[in-house]
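**Student:** Here is a sequence together with a model predicted from it:
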Amino acid sequence: MQPPDPDPSQLRVALFSGNYNYVRDGANQALNLLVGHLLAQGVTVRVYSPTTCTPAFPPTGDLVDVPALPMPFGRGEYRVARGLPARVRRDLAAFAPNIVHVSTPDLLGHRALGWAEANGVRAVASFHTRFETYFRYYKLGFVTPFIERLMKRFYDRVDRVLVPGPSMERLLRDWGVTAPISVWSRGIDHARFDPGRRDMAWRRALGIADADPVIGFLGRLVKEKGLSIFAHVVRELEARGVPHKVLVIGDGPARDWFACRVPDAVFTGFLSGDDLGRAVASTDMFFNPSVTETFGNVTTEAMCAGVPVVAARATGAVDLIEHGVTGFLVPPRDVGAYADAIARIVADPALRRTMGEAGHARALAYRWDTANQAALDAYLEVMAAPA
């Protein structure tokens, strides 16, 4: 017999995250917004994640600490959970979830899936980060095929995989993942990211002349965001005599490394709220050479602010950018092609304006309430499916 369709108030979701709020990033911003939406719809949620004494922001919902150790390879700002110790298992059993949601294919995620399988609980996984691409930035590229196989096995253990866009679904299918897949897209704060927040006086205060075409970078300053390619492209623009100014919005462990390679750039440090919206709108183009994105929140934020985007032709960006209309998609490591695209936007203010307007119009479709409702609908579909 087909089980009755559940309603949101029947859902008890145990969400597992490797980083729910101790370091701010796009993945945990999306997870916190999802939890807020779930709670508003009557869902009961409990979050399990490593924590620190100095979190980047307050968590949304109930958060249970999972013991963890600092991540190796010079990335000690992140924590690696040590699995599911007895204290956490007791808390999980008392909470009695009917859906387990894992957001990271780490040891914690594997143990959470094992618990779900052992207890007959439905499981959902969301794909946020292309970890398999990270290793080459730390001279460990030889392990990439092994990591891809591990991730394929991980995602095939769940009842549903949530991906942020069609390009990620294609990637998982190319890996051989056979589990059902749904799209859980992302939204934008449309009041914060708006062309009207452009502020020439703020630019002047940073030493940027009104006539300077500003190339923006937005995000955590870590090597896997394509910082090396970014720096090579800046040097190519300098060699060609293309006028520009680089504005770097963000901070991270690779800041000093990056600053040595783009010595004439202006670094704002970490910005949030309306300050961030003003900074993004005050650029003239956004350059994102990262190939590690699953979606690219920063890309949609730039588009929403009316800024054309030059990005790697890779997952995430190919779902967001219409080549030649809202920006340019470039072969990922082609320094000359990146420089060509940026130079074209610099040389043609009318193109810059029309691309910005087209990007803003396209970005209006990305809304958090719609995106998060799609995730909730996927939960309900999983619960309604025959066991």
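**Tutor:** Received it, and whenever you're ready, just let me know what you need. Residues are numbered from 1 along each chain as shown.
**Student:** going forward, measure contacts and count neighbours with C-alpha atoms only.
**Tutor:** OK.
**Student:** Would you indicate which residues of the longest helix along the chain are buried?
**Tutor:** Ranked by residue count under DSSP state H, the longest helix found in the chain is helix 368-384. Across helix 368-384, burial judged by 16 or more other CA atoms under 10 Å covers Trp368, Ala371, Asn372, Gln373, Ala374, Ala375, Leu376, Ala378, Tyr379, Leu380, Val382, Met383.
**Student:** Quick one: the helices in this structure, in order.
**Tutor:** Under DSSP H, the chain gives helices at 26-40, 86-95, 107-118, 144-155, 166-175, 200-205, 227-240, 255-261, 273-281, 297-304, 317-320, 335-347, 349-363, 368-384.
**Student:** chain center to the fifth one: distance?
**Tutor:** What it means is helix 166-175. Between the centre of helix 166-175 and the centre of its chain there are 17 Å (CA atoms, centre = their mean, to the nearest Å).
**Student:** separation between Pro168 and Lys152?
**Tutor:** For residue 168 the amino acid is Met, not Pro. Distance, Met168 to Lys152, by CA to CA, to the nearest Å: 13 Å.
**Student:** Neighbour count: those two, which is higher?
**Tutor:** Met168 (24 against 20; other CA atoms under 10 Å).
**Student:** Just give the closest residue to Val242, not the sequence neighbours.
**Tutor:** Spatial nearest neighbour of Val242, chain neighbours left out: Ala343 (6.4 Å); criterion: CA to CA, 6 or more residues apart in numbering.
**Student:** And the one you found, how far from Gly306?
**Tutor:** From Ala343 across to Gly306, the span is 18 Å (CA to CA).
**Student:** Against that first model, consider the following:
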Amino acid sequence: MHVLVVHNRYSSAQPSGENRVVDEEVGLLRAAGHRVEVFERRSDDIAARSLLSKAAVPLLVPWNPSVRTELAARLRDHRADVVHVHNVFPLLSPAVLAACADAGVPVVATLHNYTQVCPPGTLHRDGRACTECVGTATSLPAVRHGCYRNSRLATVPLAVSLAVNRRRWWSGVERFLCISAAQRDVLVRSGMPAERLTVKHNFVPDPGVGRKDDGEHLLFLGRLAEAKGVPLLMAAWDEIAAGGGLGVPLVIAGAGPLEREVTAWAAGRDDVRYVGLYDPEQCREAVARSVAVVAPSMARETFGLVVAEAMAAGVPAVAAAHGGFVELVEDGETGLLHRPGDAAELASRLRRIAADPARNREMGEAARRRYEDHFSPSVGLRRLEEEYRAATAGRSGDGEVPSPTRETSTGSRRETGVSGDGGSR
């Protein structure tokens, strides 16, 4: 097939799981013999703009007319079988959907987060879950709270874009690809067309390296932010340390707004190592040397790449029992789940995962098998091809479009606590 991938790349200042997913899907499709082209904008380019041009960027968030003209012309000259849309914020805008309609090309859109119903895309505010904008027509609560970058002014373009483009999204996309059933449930409850929402989990490349022994540390790998559960992890680890520790250190790798706090907390301790940002190879090696990977997110993760990466390396995870994590981690089988926001239970699960090396190895082996069955590149390729065929069949009427279901190939959704990040803007 001829596929055109549309994506606004996030800033390179912080590693983006979404950028990685897009790049890996493009590589996977090309390796399988598909013709894949990319139509993109880069948020990094904003810094080089003139002051006037920078000031105009918020005006382009709801609608960028030049993008519509450029993309429509490209599709006329090099018609694709399907356009796969990922992120359109801030430089592309939903004008890409109009361009595809102009050219009569069907659209598939991956929903990496909750931006269809929440301006910042997290369903998280002030340390707690928030659904005030879900099901509303205007997203005024987000503006009132300044949910994007703690700024009412910065939130306005996102809220406007949601309000004026809602129907365009719903009518202009043949297939919405949710990356977890938990995410799909939230979006269906918000009023999005259920018949166009299907679940296609992210895949994770085989790391080529797996755990060979019992592991030498527990690992947190991600953005240093409250929503990722960093303060919760610090509190749980302090409780563990007060009880004598686990015999292995906690390694924290990443960057973000809490970097100063994490650096100060880890300073002078033998049981904690803050290592800053790891490159991809360092990440793979650190995961493979882990007793377990820890993912204590407060926000409702739409998937959880770090957990899937741990599974690929044969390493169990300790994760919050909400969002996409409950579709990745089989509690007691491939890892352990804890009540979201409960530091004492997180501490208990960390003690348990480290206390029995033989059982830990069994969970790691089960995690690897689950990865091969559900989150490997071969599964990811098959699901992409299925959705592209469904989208083109739906547009042409040449075939029957399979109906998305709430249940997925990974089994029925099991969830404890709050229902329902692939990340925020």
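**Tutor:** Nice, thanks for sending it over. Nothing here was measured: the structure is a model prediction, and the numbers come from that model.
**Student:** quick one on the thing from earlier: so what corresponds to the residue nearest to Val242 of the first structure in the second structure?
**Tutor:** In the second structure, the residue paired with Ala343 of the first structure is Arg351, using TM-score structural alignment.
**Student:** you'd agree its match is up against Leu246?
**Tutor:** Yes: with contact defined as CA atoms under 8 Å, Arg351 of the second structure reaches Leu246; the gap is 6.7 Å.
**Student:** Pick out whichever of those two has more residues nearby.
**Tutor:** Higher neighbour count among Arg351 of the second structure and Leu246: Leu246, with 19 against 15, using other CA under 10 Å.
**Student:** ok, that one - contacts?
**Tutor:** Ile240, Arg351, Ala354, Ala355 (CA atoms under 8 Å, 6 or more residues apart in numbering).
**Student:** Repeat the analysis, applying 7 Å as the threshold.
**Tutor:** Contacts for Leu246 of the second structure (CA atoms under 7 Å, 6 or more residues apart in numbering) come out as Arg351, Ala354.
**Student:** Relative to Val272 of the second structure, how far out is it?
**Tutor:** Leu246 of the second structure sits 11 Å away from Val272 of the second structure, going by CA to CA.
**Student:** quick one on the thing from earlier: same list (the helices of the first structure) but as JSON lines, adding distance to Leu329 of the first structure.
**Tutor:** JSON lines is the format used below for those (distance: least, CA to CA, whole Å):
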{"stretch": "helix 26-40", "distance to Leu329 of the first structure": "21"}
{"stretch": "helix 86-95", "distance to Leu329 of the first structure": "45"}
{"stretch": "helix 107-118", "distance to Leu329 of the first structure": "34"}
{"stretch": "helix 144-155", "distance to Leu329 of the first structure": "25"}
{"stretch": "helix 166-175", "distance to Leu329 of the first structure": "14"}
{"stretch": "helix 200-205", "distance to Leu329 of the first structure": "27"}
{"stretch": "helix 227-240", "distance to Leu329 of the first structure": "14"}
{"stretch": "helix 255-261", "distance to Leu329 of the first structure": "23"}
{"stretch": "helix 273-281", "distance to Leu329 of the first structure": "20"}
{"stretch": "helix 297-304", "distance to Leu329 of the first structure": "12"}
{"stretch": "helix 317-320", "distance to Leu329 of the first structure": "7"}
{"stretch": "helix 335-347", "distance to Leu329 of the first structure": "9"}
{"stretch": "helix 349-363", "distance to Leu329 of the first structure": "13"}
{"stretch": "helix 368-384", "distance to Leu329 of the first structure": "25"}
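**Student:** Out of these, the one nearest Leu247 of the first structure is which?
**Tutor:** Nearest to Leu247 of the first structure among the helices of the first structure is helix 273-281 (8.8 Å), distances taken as CA to CA.
**Student:** Run the angle between that closest one and helix 297-304 for me.
**Tutor:** Computed by axes from the mean of the first three to the mean of the last three CA atoms, to 10 degrees, the angle separating helix 273-281 of the first structure from helix 297-304 equals 70 degrees.
**Student:** Mean deviation, helix 273-281 of the first structure versus the second structure?
**Tutor:** On superposition with the second structure, the mean distance recorded for helix 273-281 of the first structure (mean CA distance after the TM-score superposition for the first structure) is 2.2 Å.
**Student:** For that helix, give me every contacting residue.
**Tutor:** For helix 273-281 of the first structure, contacts defined as CA under 7 Å, 6+ apart pick out Arg192, Phe193, Asp194, Pro195, Arg197, Arg198, Asp199, Ala302, Ala305, Gly306, Val307.
**Student:** Then stretch 220-234 of the first structure?
**Tutor:** 134, 137, 250-255, 258, 261-262, 289-290, 292, 333, 335, 338-339.
**Student:** Is there a quick ChimeraX command that grabs whichever of these are buried?
**Tutor:** Per 16+ other CA under 10 Å, the buried members of those correspond to this ChimeraX selection:
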select :134,250,251,255,258,261,262,289,290,292,333,335,338,339
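**Student:** quick one: Arg167 of the second structure from Leu187 of the second structure, how far?
**Tutor:** Note on Arg167 of the second structure: its distance to Leu187 of the second structure, by CA to CA, is 14 Å.
**Student:** Actually, Ala264 of the second structure.
**Tutor:** Ala264 of the second structure is 40 Å from Leu187 of the second structure, by CA to CA.
**Student:** Which of the two has more residues huddled nearby?
**Tutor:** Taking neighbours as other CA under 10 Å, Ala264 of the second structure and Leu187 compare with Leu187 leading, 21 against 10.
**Student:** Now the counterpart of the more buried one in the first structure: closest residue in space, sequence neighbours ignored.
**Tutor:** Aligning on TM-score structural alignment places Leu187 of the second structure opposite Leu172 in the first structure. Nearest non-adjacent residue to Leu172 of the first structure, counting by CA to CA, 6+ apart: Lys152, 7.3 Å away.
**Student:** Would you check that the one you found makes contact with Thr178?
**Tutor:** No: counting by CA atoms under 7 Å, Lys152 of the first structure sits too far from Thr178 to count as a contact (9.0 Å).
**Student:** all strands of the stretch 51-200 of the second structure, in order?
**Tutor:** 82-85, 107-111, 124-125, 128-129, 175-178, 197-199 (DSSP state E, counting those that start in this stretch).
**Student:** Out of these, the one nearest Tyr371 of the second structure is which?
**Tutor:** Proximity to Tyr371 of the second structure (CA to CA) singles out strand 197-199 among those, at 16.4 Å.
**Student:** residue range for that closest one in the first structure?
**Tutor:** Using TM-score structural alignment, strand 197-199 of the second structure lines up with residues 181-183 of the first structure.
**Student:** Mind reading off the mean deviation between the matching stretch and the second structure?
**Tutor:** Mean deviation of stretch 181-183 of the first structure relative to the second structure after superposition (mean CA distance after the TM-score superposition for the first structure): 2.7 Å.
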